[in-house]
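**Student:** Provided below are the primary sequence and the corresponding predicted coordinates.
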Amino acid sequence: MAPSISRRIEEDAPTVTFTFEGQTIEAKKGDSVAAALTAAGVLDLRSSVVSGESRGIFCMMGACFECLMNIDGQPNRQACMTEVSEGLVVLRQQGSREVDL
């Protein structure tokens, strides 16, 4: 993981742990998944449906859908709009989701 370029405003908030791609991440209670991953130095959140290139956070307010991830087995979840919780399982979303017919 790359070194974090972000800095937290409140350092004394309680912590929770979750996993990202099998790695344990410590986050502050109240963080969004996107904020927690950014603070941990993770900037590549998913791959583009069109080109396959890496995508990361953009708006951090749920308008752009650049931070879609698989969260607790559910694809297409916006990481910026999902609060971290103890034991959450987060995976990168790779390309488009297949539709079951």
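**Tutor:** Cool, the structure landed. Residues are numbered from 1 along each chain as shown.
**Student:** from here on, just use CA atoms for contacts and neighbour counts.
**Tutor:** Fine.
**Student:** run through the strands of this structure in chain order.
**Tutor:** Listed in chain order, the strands found in the chain under DSSP state E are 15-20, 23-28, 46-47, 54-55, 68-71, 74-78, 89-92.
**Student:** by contact count, what packs against the second one?
**Tutor:** Helices and strands touching strand 23-28, as assessed by 3 or more Cα pairs under 8 Å, 6 or more residues apart in numbering; DSSP states H and E, comprise strand 15-20, helix 33-39.
**Student:** helices or strands next to the last one in the packing?
**Tutor:** Meaning helix 33-39. Partner elements for helix 33-39 (3+ Cα pairs under 8 Å, 6+ apart): strand 23-28.
**Student:** okay, one more to line up with it:
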Amino acid sequence: MNRIVDHPVLGKLTNQKLVNFTFDGVTYKGFEGDTIASALLANGIRQLRVHEETGAPRAIYCNIGHCFECRVTVNQAQGVRACMTPIEKNMIVESGKLQATPFDSTPEEWPRTYAEFEQRTKGEKVGEPHV
């Protein structure tokens, strides 16, 4: 693990208890009290997820819980902030993956007003896709 164990201000890290956790199916070790983000970083993992639509890599950004760039799935709970969540023994962490695009159209094709939507869908049954 890559970590500071003798800090000039905080002193030496002593009596740290190691815990195992998994990230994307691989077992890692971290110190009890580490956040998921810091434990992964200490193990050389920088990418925590990809952008849901573009697939661009995402990692720790603000590290204080404001930006939500570090969202991961923890024990099947989605959207957990890795920078704010302490690791626990046998915790299962999964990175955020590329998601399917919810629309087959582009924003330029979407109706701008409800009246435009009604005009486009006139005569269609509710629930039928607009083509």
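**Tutor:** Right, received. Where do you want to start? Fair warning: this is a prediction, and the values are worked out from it, not measured in the lab.
**Student:** follow-up on the earlier one: which stretch among the strands of the first structure comes nearest residue 9 of the first structure?
**Tutor:** Nearest of those to residue 9 of the first structure, taken as Cα to Cα: strand 23-28 at 10.9 Å.
**Student:** in that closest one, what's buried?
**Tutor:** 25-28 (16 or more other Cα atoms under 10 Å).
**Student:** looking at those, which is nearest residue 39 of the first structure?
**Tutor:** Using Cα to Cα, the buried residues of strand 23-28 of the first structure come closest to residue 39 of the first structure at residue 27, 8.2 Å.
**Student:** what's the counterpart of the closest one in the second structure?
**Tutor:** Under the alignment defined by TM-score structural alignment, residue 27 of the first structure corresponds to residue 30 in the second structure.
**Student:** give the contact list for its match.
**Tutor:** Contact partners of residue 30 of the second structure, counting by Cα atoms under 8 Å, 6 or more residues apart in numbering, are 18-21, 39-40, 42, 87.
**Student:** quick check on the residues you listed: which are buried?
**Tutor:** 19-21, 39-40, 42, 87.
**Student:** in TSV, list these along with distance to residue 96 of the second structure.
**Tutor:** Output for those, formatted as TSV (distance: Cα to Cα, whole Å):
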residue	distance to residue 96 of the second structure
19	23
20	20
21	17
39	17
40	14
42	19
87	17
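**Student:** doesn't residue 31 make contact with residue 14 of the first structure?
**Tutor:** No - in this structure residue 14 of the first structure lies outside contact range of residue 31 using Cα atoms under 8 Å: 10.5 Å.
**Student:** ok, those two, which is more surrounded?
**Tutor:** residue 31 (20 against 9; other Cα atoms under 10 Å).
**Student:** reformat the helices and strands packed on strand 23-28 of the first structure as CSV; add distance to residue 96 of the first structure.
**Tutor:** Listed next are these as CSV, based on distance: least, Cα to Cα, whole Å:
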stretch, distance to residue 96 of the first structure
strand 15-20, 19
helix 33-39, 19
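**Student:** skipping its backbone neighbours, what lies nearest residue 94 of the first structure in space?
**Tutor:** Spatially, and ignoring its direct neighbours in sequence, residue 94 of the first structure is nearest to residue 47 (5.1 Å; Cα to Cα, 6 or more residues apart in numbering).
**Student:** alright, calling it a day.
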